[in-house]
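**Student:** Here's a sequence, model it:
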Amino acid sequence: MSRIGKRPVELPNGVTAKIDNGTLTVKGPKGELSMSTSDLIDYSIEDGQISVQPANKTTAARQFWGMQRTLVSNLVEGVTDGFQKVLNITGVGYRAQAQGKSLKLQLGFSHDVDLTVPEGLEVKTPDQTTIEISGIDKQKVGQFAAEVREWRKPEPYKGKGVRYRGEFIFRKEGKKK
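**Tutor:** Sure, this is the predicted structure:
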């Protein structure tokens, strides 16, 4: 039995959900999200809750159970509160600037890195060394944050690079004379 899958997902006030033709759609104050449903899982909406149960007793159905419940929970959380990732930039001359639907990064290369912000995401730079990525889709927010971080991962000697807020970088000592 899945401990996560057993718990139903509560629908807050102002959030509605419906299932049509193998698609679960959730509407809320921040927008609308949908996901395709799995044949191995039964979804039911009743009494302001979405419950997820395996359709049969197969191992595959039980394996999908907890993950599908978490995906449904992410849809509900996204349309009510949204998701946010904050990146910090460390290094001399490293900076970021949000310009409309693009993000300009200066990360020590001979050229600037220009990234196009995906549809549905909002990128802000409160200062030159902080990037705030927010949106209603958890997967899109995390993927874009990972793409930004991929350009200059934090290195272990001086800690220069792009890191998530709160991320610990294991530091190495370096050469000794």
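**Student:** Only C-alpha atoms from now on, for both contacts and neighbour counts.
**Tutor:** Fine.
**Student:** can you pull the contacts of the residue nearest in space to the middle of the chain?
**Tutor:** Centroid check for the chain by Cα atoms, centre = their mean gives residue 138 as the closest residue, at 3.0 Å. Contact analysis of residue 138 by Cα atoms under 8 Å, 6 or more residues apart in numbering lists 74, 78, 82-83.
**Student:** and with 6 Å instead?
**Tutor:** Going by Cα atoms under 6 Å, 6 or more residues apart in numbering, residue 138 touches residue 83.
**Student:** which helices and strands sit right next to the helix of greatest length in the chain?
**Tutor:** Using DSSP state H, we find that the single longest helix of the chain is helix 59-80. Other helices and strands packing on helix 59-80, by 3 or more Cα pairs under 6 Å, 6 or more residues apart in numbering; DSSP states H and E, are helix 3-6, strand 49-54.
**Student:** Alongside the first, I'd like the structure of this one:
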Amino acid sequence: MSRIGKRPIPIPDKVTITIEGQSVSVKGPKGQLSRVLVPEVTAEQESDTLHVKRINESRVARQRHGLSRTLVANMVEGVSQGFQKRLEIQGVGYRAQVQGKNLILNVGYSHPVTIEPPDGIQIAVENNTNVVVSGIDKEIVGNIAASIRAVRPPEPYKGKGIRYSGEFVRRKVGKAGKK
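**Tutor:** I've put the predicted structure just below:
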């Protein structure tokens, strides 16, 4: 049995779950998410917990069991608390600002880079160099944060670029001058 898949998902107060066949809808104070589970697993609700069970012991069912449980648990956590990713911008003259909902990045190119977040994603900028991406869907929050980082990933010589908060960038020495 999958160690992750067999763990029950606790359902917090103010969160309601609706199961219709393979479709699972989660509604909470921050919003609503829904997902269609793969046919190899089923979801069952018992009072204040939710269990994701596989229908047989096939290889595919075993592979998808833990994944499906984690996806449903992320939906429950997202509508109750939400997710956020923090990014740091390092480099002389590198800065970010929010214009309406869009993020404007000035990171050493000849033009500013504009990133438009999808619905349900909020982008905030703290003191021009810290960007916070938040929302209720963990997958979308992570993808938007990765696309912001991909605009100017950190380089190994001076460490300039956009990195996740707490990310360690391994530095290189570079060339030594002529003696």
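**Student:** hmm, back to that, out of the helices and strands packed on helix 59-80 of structure 1, which is the most enclosed?
**Tutor:** strand 49-54 (a mean of 20; mean count of other Cα atoms under 10 Å).
**Student:** mean deviation of it from structure 2?
**Tutor:** Mean deviation of strand 49-54 of structure 1 relative to structure 2 after superposition (mean Cα distance after the TM-score superposition for structure 1): 0.7 Å.
**Student:** Centre of the chain to that strand, how far?
**Tutor:** Chain-centre distance of strand 49-54 of structure 1: 23 Å, with Cα atoms, centre = their mean, to the nearest Å.
**Student:** OK, contacts around residue 46 of structure 2?
**Tutor:** No contacts exist for residue 46 of structure 2 under Cα under 6 Å, 6+ apart.
**Student:** Over to residue 12 of structure 1?
**Tutor:** No contacts exist for residue 12 of structure 1 under Cα under 6 Å, 6+ apart.
**Student:** What lines up with it in structure 2?
**Tutor:** Using TM-score structural alignment, the equivalent of residue 12 of structure 1 in structure 2 is residue 12.
**Student:** That match and residue 26 of structure 2, how far apart?
**Tutor:** To residue 26 of structure 2, residue 12 of structure 2 is 11 Å away according to Cα to Cα, to the nearest Å.
**Student:** same check, this time on residue 118 of structure 2
**Tutor:** Taken as Cα to Cα, the span from residue 118 of structure 2 to residue 26 of structure 2 is 20 Å.
**Student:** out of those two, which sits in the more crowded spot?
**Tutor:** residue 26 (23 against 12; other Cα atoms under 10 Å).
**Student:** Shouldn't that one be within a strand?
**Tutor:** Yes: with DSSP: H, G, I helix; E, B strand; the rest coil as the criterion, residue 26 of structure 2 is located in a strand.
**Student:** Give the closest residue to it in space, chain neighbours not counted.
**Tutor:** residue 17 (4.6 Å; Cα to Cα, 6 or more residues apart in numbering).
**Student:** If you count contacts, what does the longest strand anywhere in structure 1 end up packed against?
**Tutor:** Taking DSSP state E as the criterion, structure 1 has its longest strand at strand 83-90. For strand 83-90 of structure 1, the elements it packs on are strand 130-135, strand 161-164, judged by 3+ Cα pairs under 6 Å, 6+ apart.
**Student:** what's the mean distance for the last one versus structure 2?
**Tutor:** Meaning strand 161-164 of structure 1. Counting by mean Cα distance after the TM-score superposition for structure 1, strand 161-164 of structure 1 comes out at 0.2 Å.
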